[in-house]
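Visitor: next come a sequence and a model predicted from it.
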Amino acid sequence: MEFKISKDLIQQLEQLIQNRDDRQLEVLLNDLHHADIAEILDELDFDEATYIFKVLDSEKTAEILLELEDDLRENILSRLSPKEIAEELDELETNDAADIIAELSKDRKVEVISELQDAEHAKDIVDLLRYKEDTAGGIMHKELVKVNENWNVLTCVKEMRVQAENISKVHSIYVVDDEDRLKGRLSLKDLLTTSTKTPISEVYIRKLNSVKVDTEDVEVARIMQKYDLEAIPVTDELGRLVGRITIDDILDVIKDEADKDYQLAAGITQDVEANDSILELTKARLPWLLIGMVIEIIASFVLKSNESAFQKYSTLIIFVPLLSATAGNIGVQASAIVVQGLANGTLKKFSRSYFSKEIAVAMISGTIISLLLLGYHSFMYQQYQVGLAISISIIVVILFAATLGTLVPLFLHKNKIDPAIATGPFVSTTNDVFGIILYFWIAQMILGF
């Protein structure tokens, strides 16, 4: 059953904190999952959250630290000594510990690392800090199980028992040579069903997916999704095994990328959250609003230059909002499908067959909409020539919007720009201007004003 925070629980915790009843706090919280405790701490004020954090043992609080909201984690870390922070990090796997250290100031990083008890653990953390956070090296674990290709099965089993003591989950057993270069992986089934004297070189699987330390995290996610992998090994420039990436790390990457694309689609130019400052939120939202304002001003000049047409054919102006909305919707729909295809790998570059399909969809949709519009206009206003001009304009504008919505994200992707930009205000506002220009150009050709 999913855990739910109740008002009574919060009041009970606040009372126990006020009474400094540490023992009862431990009894109340120790059986809860660390993610649930993190959720509780987010409901308390900083002082209360910090008090509970210090009451619980580091084995529990280390995992809680990873689940906290950024501002609360930053506040708690600021109230802990370097030694206390180091005690938390000693309980974490290397990539999680490196993520937390990366949030500290330069001086605090040095102090905390110097307090780490396990020298090998400290070395691995420092090694991870040198990689960019959006690369395979930045999200990998250093903890893994590896065996030498020259060993026999019995030696492998003995070594694996030692290595596995410090690993929470063993997804794969990797095989390396004397230079630590990745050679393949070992099947647990083969290990259990093979004679203990059999050399590993005779049974390990040589075909293996792997990534380099500088591979982008989104590319790692794509590879793991394509091949349905729970973990993938990471190698350095010389092909040496340096770490592994697990599915839970990739889920975080996918979530972050989805959040980023959603914000770009909404016209937000940088990664922000609801609890960011007013200034940060404004800086993220304002650029596209200003760009949209400029484009819409251009659209207003187009409308102004056709004032005489409005006086003669008044219904032309009535359908401008409908035309803008329809073109915007068609463009966003087309670009959304392309961006989705680029993200999941089903569409890698311009495809004539796909483009033709998108144009066909736009043509069918435009024809249905234009016929309905022609019938409506003819019934309501009995201006058949004007209705024809509006209907033909709608088809042309829809085809233009579909073309723009399909080609723009492909162009951005080719030039290493996030194509998610194309699903937001860019396509909508661009379609507004060009749609209105096409609308009046076609109307002028048919009506002769």
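Guide: Received the coordinates, thanks.

Visitor: CA atoms for contacts and neighbours, from now on please.
Guide: Noted.

Visitor: tell me which residue is most central in the chain.
Guide: Centroid check for the chain by C-alpha atoms, centre = their mean gives Glu257 as the closest residue, at 1.5 Å.

Visitor: any idea how far it is from Leu251?
Guide: Going from Glu257 to Leu251 by C-alpha to C-alpha, to the nearest Å gives 10 Å.

Visitor: do the same with Met380
Guide: The gap separating Met380 from Leu251 is 54 Å, by C-alpha to C-alpha.

Visitor: neighbour count: these two, which is higher?
Guide: The neighbour count for Met380 versus Leu251, taken as other C-alpha atoms under 10 Å, is higher for Leu251 (12 against 9).

Visitor: which helix or which strand is home to the more buried one?
Guide: In this structure, Leu251 sits in helix 247-265 according to DSSP states H and E.

Visitor: next one: Pro233
Guide: With DSSP H and E as criterion, Pro233 is part of strand 231-235.

Visitor: from the contact counts, what lies against that strand?
Guide: When contacts are defined as 3 or more C-alpha pairs under 8 Å, 6 or more residues apart in numbering; DSSP states H and E, strand 231-235 packs onto strand 211-212, strand 241-246.

Visitor: one more structure, for comparison:
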Amino acid sequence: MQFQLTNDFIEKIEGLISQKDGNALRELLHEYHFADIAELLEELNSDEATYLVKLLETDITSEALMELDDDVREKILDRLSPKEIANELEEMDTDDAADIIAELDDHIQKEVIQKIKDQEHAADIVELLTYDEDTAGALMAKELVQVKETWTVAGCVREMRRQAENVTRVHSIYVTDKEGKLKGRLSLKDLLTASEKTKISEIYIPKVDYVTVHTENEDVARIMQKYDLEAIPVVDENGILVGRITIDDILDFIKDEAEKDYQMAAGISQDVEADDSLWKLTKARLPWLMIGMLGGLGAASIISGFDSIFLSHPNLLLFVPLIQATAGNVGVQSSAIVVQGLANDTIKGHIIRRLLKESVLALINGICIAIVVLVISHFIFGTTYSESISICIALISVIIMAALIGTFVPILLDRNGIDPAVATGPFITTSNDVFGILTYFLIAKLILGF
């Protein structure tokens, strides 16, 4: 039966915590999955959550800590001693432990690392902290199963049993030479069906996909997606096998990137949560709102430059919101498709071909919308034929222009090393509002001659 966190259950846990009834809490929670424990911890206050973390077995709480929201985990870690944090890290894979260590202050990091009993585990964590944040080296885990090509099947099985004790999930068996250079991978079927005296060099598969410690996380994600991999080995500059990246790590990375891109598309310049402070939320939102304000003032100044239209063709002013909304929507649609394509590495070919395709698509959409606007503007709003025609021509022109801007800007940003997600949302909307209004009045002036 799926776990459901109810108010009654939370109140029961809070009551037992207030009574310091540790035995009852252990008995009540011992069969729950660590993800359920994490869900519970997020509903408790920091002191209550910390009490549970200290009370329960570290093999459960270490996993639960990794499931928590960053802010919740930070508050709990602040209430744990370096020794208690070290105990939690000893139960974690090295990549998760490194993530936890990275969240701590420098002086606390040193204390925690010194308290870790397993020196090899501590050294692996320290190594992971030396890699750049957005690279495979920082994302990988050191735990893996590797065998030497010179071993026999019997010796390989014995060594695998020993190594597997420290690996949570065995996705692949990697084969290396005497120096530790990655040579290939080993099929479990081939291992089980081969003679005990058979050399691994005779049965391993030499073809294996891998990345280096300096490969960017986005490239790692593309490779694993393209080849449908559950795990991928990581090598250093000399081809030495140093770790592996599993699919759960990549899913976490993709989720974080998607959340960041979604916020950027909505005009939020920092990674924030709904529960963050007012100051942090203001800093994240205000810059883009200021850009939107400047765009609005720019559009207002353009309109003021065509003040003669107010007297001669007042009906044209009724369609200013239509022009702005359509330009913004088309630009966001085009940029969203391009940004998604860039993220998935599906944008191929020359940029001119992409712009030409978007122009044709925009022309088709523009004509369809213009026909509807032509009828409605003339028969419902009472515009003259010349006014309706100028509105429709301007609308088609604005749609094409917005599509080109929405396509070109993300590609340009991507080629200059800037996250193209910044091109969606307020940036595209504001720029298309300004250019759309300018185009609208220039075309109207050309046709109507005011």
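Guide: Ah, there it is. Remember, it's a predicted structure, so these values are computed and weren't measured experimentally.

Visitor: superposing both, give me the TM-score.
Guide: Laid over one another, the chains give 0.98 as their TM-score (TM-score structural alignment, normalised by the length of the first structure), with 449 aligned residues with a C-alpha RMSD of 1.2 Å.

Visitor: just the helices and strands packed on strand 231-235 of the first structure: most buried one?
Guide: The highest mean neighbour count among these, using mean count of other C-alpha atoms under 10 Å, belongs to strand 241-246: a mean of 24.

Visitor: please state the offset of it from the chain centre?
Guide: Averaging C-alpha positions (C-alpha atoms, centre = their mean, to the nearest Å) puts strand 241-246 of the first structure 21 Å from its chain's average.

Visitor: what about it, how far off from the second structure?
Guide: Superposing on the second structure and averaging over aligned pairs (mean C-alpha distance after the TM-score superposition for the first structure), strand 241-246 of the first structure comes out at 0.2 Å.

Visitor: which part of the second structure lines up with that strand?
Guide: Matched against the second structure by TM-score structural alignment, strand 241-246 of the first structure falls on residues 241-246.

Visitor: which residues touch the matching stretch?
Guide: Stretch 241-246 of the second structure is contacted from outside by 136, 139-144, 176, 180-182, 230-236, using C-alpha atoms under 8 Å, 6 or more residues apart in numbering.

Visitor: read off where stretch 145-162 of the second structure ends up in the first structure.
Guide: Aligned using TM-score structural alignment, stretch 145-162 of the second structure spans residues 145-162 in the first structure.

Visitor: before we move on, back to that, which ones are touching the closest residue to the residue nearest to the centre of the first structure other than its chain neighbours?
Guide: Closest residue to Glu257 of the first structure apart from its sequence neighbours, by C-alpha to C-alpha, 6 or more residues apart in numbering: Val218 at 7.7 Å. Going by C-alpha under 8 Å, 6+ apart, Val218 of the first structure touches 253-254, 257.

Visitor: and Val218 of the first structure, that's in a helix?
Guide: Yes: judged by DSSP: H, G, I helix; E, B strand; the rest coil, Val218 of the first structure forms part of a helix.

Visitor: which SS class is Glu179 of the first structure?
Guide: Under three-state DSSP, Glu179 of the first structure falls in the coil class.

Visitor: just the strands in the stretch 51-200 of the second structure please.
Guide: Assigned by DSSP state E, counting those that start in this stretch, the strands in the stretch 51-200 of the second structure fall at 145-148, 173-176, 182-186.

Visitor: give me the angle between the helix or strand hosting Leu279 of the first structure and helix 247-265.
Guide: Assigned by DSSP H and E, Leu279 of the first structure belongs to helix 278-304. Between helix 278-304 of the first structure and helix 247-265, the angle comes out at 40 degrees (axes from the mean of the first three to the mean of the last three C-alpha atoms, to 10 degrees).

Visitor: and helix 278-304 of the first structure, how far from the second structure on average?
Guide: Once the two models are superposed, helix 278-304 of the first structure sits on average 1.0 Å from its counterpart in the second structure (mean C-alpha distance after the TM-score superposition for the first structure).

Visitor: who does that helix touch, helix- and strand-wise?
Guide: Using 3+ C-alpha pairs under 8 Å, 6+ apart as the contact test, the elements touching helix 278-304 of the first structure are helix 425-447.
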